[in-house]
Every structure is written in structure tokens, then in C-alpha cells.
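Peer 1: sharing a sequence plus its predicted fold:
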Amino acid sequence: MEDVSFESEISKTFSAQKSNAILLRESTSSQRIQQLEKLGDWIKSHQEDIRKAIHADFKKPYAEIDISEIFTVTSEIKYAIKNLKDWMKPKKVSAPIPLLGTSSYVQFEPKGNALIIAPWNYPFNLAIGPLVSALAAGCTAIIKPSEMTPHASALIRRMVGEIFEPELVAVFEGDVEVSQYLLTKPFDHIFFTGSPAVGKIIMKAAAENLSSVTLELGGKSPAIIDRDIDLQDATSKIIWGKFVNCGQTCIAPDYLLVHEDIIEAFVEALKAELHKMYDPKNKGIENSKDYARIVNEKHLNRINFLLADALTNGAHIAFGGRMIASGNFFEPTIITGVTDSMEVMQEEIFGPILPIVSYSDLDSAIKYVNSKPKPLALYAFSNNQEALDRVFSKTSSGGAVANDCVLHFLHHELPFGGINNSGIGKAHGHHGFLAFSNEKAVLKQRTGITSSKSLFPPYGFAAKKIIQVMLKWF
């Protein structure tokens, strides 16, 4: 596609959606639900197409696609359909005493034109999940899927074209130039999922048009492992949370802080769980159909560099470390002896390397976490409730889970998102609906005599007395 062509097509589509967005302000819950049902029906009848497209991009196992790409979206659709009528109802609020006689409510109106910029690691889920929230809120949407997963991107474009008119939802594929041009448009809301570095670029572009943003970023999400744990239970959950999708998950445990009293036993248990999940017949993990691949050669080389740098600076491989470049295979890898001077501890790994850091007491582990930028997720494993309470009350993160990993993403009643470096705004369920909605304050005043008229000038004795009472009591 020539530059002029995509610029012209984007401008045309944006203008059409802008006009349609005004009409959608009056859309009913039934009309919005109808659009969500069409989306859900298409996904249900094209599950095999979705599986094949994502598998073609980085050999993601079908079971993982069903769980983390299809189910996450279809459950989001069902939850929105079930609750949308209640979400859309104006929320009545009581009047404070100085405003007696008025009635007020919060009206949830669509923000308007939305831009969804999706990443490659969960290419279907993280493009269509936000679309569900945008449609529920009554917005139009342009989706920019990742060029790194071309099969999934082509499928998303096909799906949207078969379901929606372009003035409601449209997809634009392409590289960074397409994203850059989209960001020049004055969208009412931008929903971006990706790295903190690119998130800063998105926010700068949004500032030019004062567009609101939801930024789902990432960072180094830690897991703190207390010495009082169920060893097999904790290690199985960590191995799954870390190595699902070949470690290419924004809320995967990025590194472990393990109490020094159990570190040797813990590493051995991790290794046993890796064998159990990915190599139960001792044929080599590279032959496992349950283990995904790195998305492309560039990221494979990036991860290999992180490991090489760590080893050069004194880290040790406890498990894994092999790479097969021809298939973008990188073995699940556990390393010990890591220090903050290593690159692997400076940036989000976003791959199948799991560094382990030992600590002597819980306060030092908490201090270590607090010395880093606030993570998207924080995990704590312990049979001691007091220890869990200390971790969660003394640290800050977008989300937190006790004795498990990543499951909070699937909980529709919980807000999902980061804080500061790991993101701005929340998503999923009602929180996603609110992200694409303007909570408009509406106050209705009666005509004739009102309490506020007693405060009009000229400010005589009575008005000043009333003001003094207000200052003292209200």
C-alpha cells in the first residue's frame, strides 16, 4: 500500500467515524448488544481460523490460543452483554445541603472516536478485548494490529470487514508509519498496549490533541517467594505463568525474589515442573507442541543477548539456555547469581528467561521491589497471611495476586492496568466500559426560588451569614 493511499483511506475513515460517533451518542443498550452479539457469533464460528492464524505467526499451541486469545474475548463479550443495560443507566447522586432542591446524576456518554493500537504477543485478545469495551460504550473504533503477527492481523481485518461497516469499526494494517499517521488524528480516546518506551511516544502524540489515553504497558513484574510455602504448588504456578506464550506476556513473573533458606530446593522444584509440563517424555522441549516460539528473529537475538550478558557478568544457568535459530526456539531458562548490573535485570525480559534473586528477610525483598519502577503485576507466595498483607500494603503495582500468577487478567470484576511506568487507566468489564465513556455530570435546578439565589450579589448581611454557616458546617 502506498503512503498516499493509506493516508487518504485513514482520513476518509476517520471522518466517517467522527460523523457516526455523534449519532451513536443516542444508541441504546439493545443496539450495542446487537453489535457485540455479531462479534461473538463470528468468533464462535471461526475458532479454527483464529487458531491457525495465530499458530502460523509463532507456533502458539492451540490450547493456549483457546484459553488466552479466544476465551478471554468471548467471556468479555458475554459479561458486557449481561451487564450493559445496568452500566448505561444514569447513576443518581444525592444533593448536598447547600444544593437542596436540585437533582443530579452521572450520565455515561461515549467518548467518540477511539483508536486501539494492539501488540503482537496476544494479537487477537489485545486487539478485540478493547474493541468489546469500545462497542459497549458506544464508540467507533479504528484498530491498528501489529505487523509482527501478519497472519493474526490479516484475520482481524477480515473479521472486522465481514461484521462491521467501516464508519463503526475499521482496521489498518502496516508498520510504524501507519501508527504515526493515525496518531496525528484527533481521536477522543487512544487505547494502547505495549512497552513503556512506546507508551511515552503515544502519550506525547495524544497530548497534541488532548486525547484521553489508556496505556497498558509492562515492566518487571516480580514474584516474592516466602520460605513458608507449598513448594510444588508454588513452582507449578510460576512455571505456567512465566512460560505460557514462551514468556511473551506483560504480566508474566519477570524475576523471582526467593528466600535464601529455600532457594536450592525451590530451583530444583522449578526444574522438575519444567520437565513435567514441557518434556514429560524426555524428547526435548524443542519437540513439545505445548511450547510456543519467539515471535521473530529480532526478539530471539534480543533475548539471547540478555542471557549472554548475564553469563558474562557472573550469572549461572540452572536450567535451559539453548537456542535454535531456525525455528525461533528459545528453551525455558532459569538463571541464578544475577545482579542489578546485568541487562536482564534492567529491562523487561518478555521472553523465557527467569532470573532468581535471593533475599534474607521479607523487608529487604519489599525494599528491593520499591527501588524499581512500579510494576504491572506483583505476585507473592506464602502460607502466612501476615506476610502477604505486608507485601501488598507496602508495595505499589497495577495488580497483585497471592499464591498464583496472571489469573487476575481473567477476573471481569477487577480493574486491569498499571500505574505510572506500567500504565495509565484500567480495562476489562465495567472498568473497560468506563475507559471509553465520559462520566458527564448532570444537575437539574428548579425554577423560581432556590437556595443558590440567596448567594447572589449584592452581598448583604444575610448572604454573608449564609456563607459563614457554609464555611463552618459544610
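Peer 2: Great, that's in hand.
Peer 1: C-alpha only now, for contacts and for neighbours.
Peer 2: OK.
Peer 1: could you tell me how many residues sit around Ile466?
Peer 2: Counted with other CA atoms under 10 Å, the neighbours of Ile466 add up to 14.
Peer 1: can you check the one 4 residues further on too?
Peer 2: Using other CA under 10 Å, the number of residues around Met470 comes to 12.
Peer 1: helix, strand or coil for the closest residue to Ile424 other than its chain neighbours?
Peer 2: Nearest non-adjacent residue to Ile424, counting by CA to CA, 6 or more residues apart in numbering: Leu215, 4.9 Å away. Three-state call for Leu215 (DSSP: H, G, I helix; E, B strand; the rest coil): strand.
Peer 1: which residues are in contact with Leu215?
Peer 2: Leu215 makes contact with Phe191, Phe192, Thr193, Gly194, Gly199, Gly417, Gly418, Gly423, Ile424, Gly425, according to CA atoms under 8 Å, 6 or more residues apart in numbering.
Peer 1: what sits up against the helix or strand the second one falls within?
Peer 2: Per DSSP states H and E, Phe192 falls inside strand 189-193. Outside of strand 189-193, the residues that reach it under the criterion CA under 8 Å, 6+ apart are 111-119, 126, 130, 199, 202, 206, 211-217, 436.
Peer 1: which of those fall in strands?
Peer 2: In this view, these that belong to strands under DSSP state E are Asn113, Ala114, Leu115, Ile116, Ile117, Ser212, Val213, Thr214, Leu215, Glu216.
Peer 1: any idea how far Cys246 is from Lys82?
Peer 2: Distance of Cys246 to Lys82, computed by CA to CA, to the nearest Å: 34 Å.
Peer 1: give me the element Ser358 is part of.
Peer 2: Per DSSP H and E, Ser358 falls inside strand 353-359.
Peer 1: contact partners of the following helix or strand past that strand?
Peer 2: For strand 353-359, the succeeding helix or strand toward the C-terminus, using DSSP H and E, is helix 362-370. Defining contact as CA under 8 Å, 6+ apart, one finds that helix 362-370 is touched by Pro222, Ile224, Asp226, Leu257, Tyr359, Ala387, Val391, Lys394, Thr395, Ser396.
Peer 1: take this one as well and set it beside the first:
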Amino acid sequence: MNMKLEKILQVQRAAFNASPNPSWHERKSKLVKLGKAIADNEQNFKEVISKDFGNRSFVETTMAELAIVQAGIKHALKHTQKWMRTKKASTAMQFKPAKNIIIPQPLGVVGIISPWNYPLQLAVMPLIGALGAGNRIMLKPSEYTPGFSELLKSVLGEIFLDDEIYVATGGVKVAQAFSALAFDHLLFTGSTNVGRIVAGAAAKNLTPVTLELGGKSPVIVDDSANMKLAISRITNGKTINAGQTCVAPDYLLMPQGRIDDFAQALIKKAEIFYPTFADNPDYTSIIADAHYARLQNLLEDAQAKGATLRVAGTDDSQLLAKQRRIPLTVVTNTTPEMKIMQEEIFGPLLPIVASETLENSMDYIQKRDRPLALYWFGEDKAKRDHVLNNTISGGVSINETAWHVVQEDIPFGGVGPSGMGSYHGEHGFQTFSHMKGVFLQSKFSGGKMLYPPYTDKTQKVLNMMRKFM
């Protein structure tokens, strides 16, 4: 497989070198073909993703994957031609009448390693940016969704040549070989621990990377919040895809006196959303036995260390286990020693941390790894702006969870341990482009007055120039 991947890389690089700057017509054609292929296979994608998970609502796949991908393609088709254009840049007075321009150019061959939790969205959204920027692409989807991976390989293989887009399927060894290839750019979406390994492999080739990782995304519930609205939106953000979302709310911060009522309200709302969890086609299964066991271990550890667990529903525990279903579980009386407060949860478990003031909450967040997302619920604009200006996170949604991720006109990405770089919309185009700066000298340049041999006149000209710097 290593040799095959290397061969594909060389084939793609040769194809790129033969046509290093595809026209808008060529890029548009590829984006249109991609959109049509996905639309033609919507039902197949919904079925195979659900099978890979054990169960995944067709509505969730449509809402959180298919609709987002189609919107991304539509946005790219509308704007990429403008993004491709050479741009004028300002020129300092001392260099005029010379001019500066910026030429966006494709990088070459882009590698994409995508995860299992939103397998279509997180494979195709960076693909859109890379295609629009004029690159060739090699894509490695997750081994945890083998049915989806094979379908994606088949669908893309029918409309693209291997020297345009190639999908590599397989397990960890394939992923390791893939990340070691000398791409012109590599985008990885996954856990922070694996992200470090991928970045290390890429560094050996000096391959620039975009890392979309994760972390513990906090929710601050302010006293000024509309509590009814907050409960519905937090519950939805935590239970869609059974919490298996990189920007899912990881824990809540609120005063101790409000925790019990809020926790119970979250449970009641989850039971309204999902009258049952077992055998419910609307509720997603945990992706694999190992992930299910890890989540159960987090709960057992928290309970053993004094936490209180509130579990939504009254489903039979054996049936839930058989289907790898975990209802929303709100965890209170938490302490920092609990594993659930140390690891990214990536499931429908929601700890609540007692925090009496906004400053306490912000201090708690700032002393920990910078999260991929931060959520604030409230109506006090001064407090809102204080949080926005004095916390650092990849992105933020105000009075909502997760929806900032699907906005095409703002960047999506992490910071620090939650990632580096960003994409979506024009930000994706720029990530997968080289913005080449060009200085166009005029024949009337006064630069010759700075040629050696240096004299007093040279110094006078230099002094005059420095006045304009």
C-alpha cells in the first residue's frame, strides 16, 4: 500500500505540473460533477452511514451532512471565480511608481484525512476548498465507517480520474503511510493525540498542515439567559449524533444553586426529543464497542468519585447496551479528578461544573487547553462582549451550539491543542492556495540611486526614503 500511495502521489504531481493553474471552467466543472454525484447518491449515503453506526437518523445525515455539503458547493460555485482573481495590493510611497499584486495559485497535491463522526461532511467540505483552489487531492476516510468509505471511493471514482481525486481506504497502517507522504498541504480532522502524530509525520517532509482537532468545549449559562431557550439548544447540541461531534457542548458552567433544576430540565427536554432511546430511529448509536466502553468507563469513574448521574428515559439497560445507545446523562457534583473532566467526552454525557461568577467561569476556561468551541447563553451584551474579548477558542456560538461551524463566510478551525489553521468558504480557498506576492518594478524607478559605490548622495536619498517608511 505504501508504494501504491506513493505512486498515486507522483501521478497526481505530474498531472498538476502539466496543468498547474486550472481555469475557472475546469474548476467549476469538477465542483458541479461533485455536487451532482452526491445528490444522485443521497439515499445510498444515508443508508450506508446508518449501517456503519448501527443506527443514524436519516434526518440527521441530511441536516448535518448532505445539506451542509450541498450549501458548501453552491457557495464555492458562486464565489470561487472572484477568489481566483489577481488582487491589487497597496504600494508604499517610497517604491512608487512600482506596483504590488497578489496572485492566488494552487498548491499542488493536497492530502485530506477525515474522521468517522460526520464522514461525508468532514471529507467533502475540505475537498470543496481544495478543488476550488485548483489542486489534486488524495483522501483517506476513517476505517470506523468502512461502508461509507467504499461508497465514497466508488462515487468519486466514477467521475474523477486517479490523477484528480483518489480515495485510499484501509486501517491504521494505511493512515500512517498516508500521513507520511510529501503532500503540498495536509488537512487532518480527528483527536488531538492523533493530530500530534500526523503533524510529526508531516513535519519530516516540511508539509504544512491544517489540524481540526477537538477538546472540551465549554458552555457558560449566564443569569441573563433565556433558560427555556438555553435548555432546548444545549440538549439538542449534546444529543444530535449522540454527542459524537467535535464541537458538542462538553461541560456547563453555572452557579451551584441553579445546577439541580437545570440538570433536571435538560433530562426532561431530552425525553421530549426522544421518548425512547432504544429502538428509536431518531437516536444515533455509539460508533463502536470500544467507544461505548470508554464512555461507560467515564460514567463509572465519575460515580465512584462522588458524582451524581441523571439519565434520561427508562429504557432497558441491556437493550441499550446491545444497540450501543447511551441516553443523555447529566453529571453533577463533578471534581477535576474525574476522567470526565479531563478528557474530551465525544458522547451524550454532560457534566455541570459549579461556578459562582462569570470571572470564575472564564478563569476556569482560560487555565485549560484552548477549546475548539465556546458557547455563551445570555442577553447581557456587556457580559457577552467581555467573554468574546477575553477568552480564546476556535469559534463561538452565542445563544446556540455548533451552528458557527456551518457558516460559509467565517473560518472554522481550532487554536492551540484544538487545532491550527481553518477552512470553509474563502478561508478554505486560501488554506489550499499559495498567495504569491509580486512586485512590478517601473522603468522610472529611482532604485539606481542606491547602487554602489555609496556616496554622500546615496545617504541623502536613503534618508529621504526613510521619511516615507
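Peer 2: Cool, the structure landed. Everything quoted here is computed from the prediction, not taken from an experiment.
Peer 1: I'd like the contacts of helix 362-370 of structure 1 laid out as CSV, including distance to Val160 of structure 1, neighbour count and secondary structure.
Peer 2: Shown next, in CSV, are those (distance: CA to CA, whole Å; neighbours: other CA atoms under 10 Å; DSSP: H, G, I helix; E, B strand; the rest coil):
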residue, distance to Val160 of structure 1, neighbour count, secondary structure
Pro222, 37, 23, strand
Ile224, 42, 27, strand
Asp226, 47, 24, coil
Leu257, 44, 24, strand
Tyr359, 50, 20, strand
Ala387, 48, 16, helix
Val391, 43, 23, helix
Lys394, 44, 12, helix
Thr395, 41, 15, coil
Ser396, 38, 19, coil
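Peer 1: ok, of the residues you listed, which one's closest to Phe71 of structure 1?
Peer 2: Phe71 of structure 1 lies nearest to Pro222 out of the contacts of helix 362-370 of structure 1, by CA to CA, at 26.2 Å.
Peer 1: which residues touch that closest one?
Peer 2: Contacts of Pro222 of structure 1 by CA under 8 Å, 6+ apart are Pro253, Asp254, Tyr255, Leu256, Leu257, Val369, Pro375, Ala377, Leu378, Tyr379.
Peer 1: if you set the cut-off to 10 Å instead, what comes out?
Peer 2: Contact analysis of Pro222 of structure 1 by CA atoms under 10 Å, 6 or more residues apart in numbering lists 251-257, 365, 368-369, 375-380, 397.
Peer 1: got it, and Gly129 of structure 1?
Peer 2: 69-70, 72-77, 116, 118, 427-429, 432.
Peer 1: tabulate those residues in a markdown table, adding columns for secondary structure.
Peer 2: Output for those, formatted as a markdown table (three-state DSSP):
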| residue | secondary structure |
| --- | --- |
| Glu69 | helix |
| Ile70 | helix |
| Thr72 | helix |
| Val73 | helix |
| Thr74 | helix |
| Ser75 | helix |
| Glu76 | helix |
| Ile77 | helix |
| Ile116 | strand |
| Ala118 | coil |
| Ala427 | strand |
| His428 | coil |
| Gly429 | helix |
| Gly432 | helix |
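Peer 1: closest one to Lys12 of structure 1 out of these, please.
Peer 2: Distance to Lys12 of structure 1 across the contacts of Gly129 of structure 1 (CA to CA) is lowest for Ile116, with 17.5 Å.
Peer 1: what does that closest one align to in structure 2?
Peer 2: Aligned counterpart of Ile116 of structure 1 in structure 2: Ile112 (TM-score structural alignment).
Peer 1: that match contacts Lys140, doesn't it?
Peer 2: Yes. The criterion here is CA atoms under 10 Å, and Ile112 of structure 2 meets it with Lys140 at 6.1 Å.
Peer 1: quickly list what's touching both of these two.
Peer 2: Ala123, Val167, Phe178, Ser179, Phe188.
Peer 1: for the residues you listed, pick the one with the most neighbours.
Peer 2: Highest neighbour count within the shared contacts of Ile112 and Lys140 of structure 2, by other CA under 10 Å: Phe178, with 27 neighbours.
Peer 1: wait, what's in contact with it?
Peer 2: The contact partners of Phe178 of structure 2, taken as CA under 10 Å, 6+ apart, are 1-2, 5-6, 9, 111-113, 138-140, 168, 172, 186, 198, 201-202.
Peer 1: apply 8 Å and report the result again.
Peer 2: By CA under 8 Å, 6+ apart, the residues touching Phe178 of structure 2 are Asn2, Leu5, Lys140.
Peer 1: how do these look in structure 1, which are kept?
Peer 2: Among these, the ones whose aligned partners also touch in structure 1 (both residues aligned by TM-score structural alignment, their matches' CA atoms under 8 Å) are Leu5.
Peer 1: and of the contacts of Phe178 of structure 2, the nearest to Lys51 of structure 2?
Peer 2: For the contacts of Phe178 of structure 2, the minimum distance to Lys51 of structure 2 (CA to CA) is 19.7 Å, reached by Lys140.
Peer 1: quick one: map the closest one onto structure 1.
Peer 2: By TM-score structural alignment, Lys140 of structure 2 lines up with Lys144 in structure 1.
Peer 1: Glu439 of structure 1: neighbour count?
Peer 2: Glu439 of structure 1: 17 neighbours (other CA under 10 Å).
Peer 1: and it, helix, strand or coil?
Peer 2: Secondary structure for Glu439 of structure 1, judged by three-state DSSP, is strand.
Peer 1: surely it and Glu109 touch.
Peer 2: Yes. At 6.7 Å, Glu439 of structure 1 counts as touching Glu109 under the criterion of CA atoms under 8 Å.
Peer 1: all good on my end, thank you.
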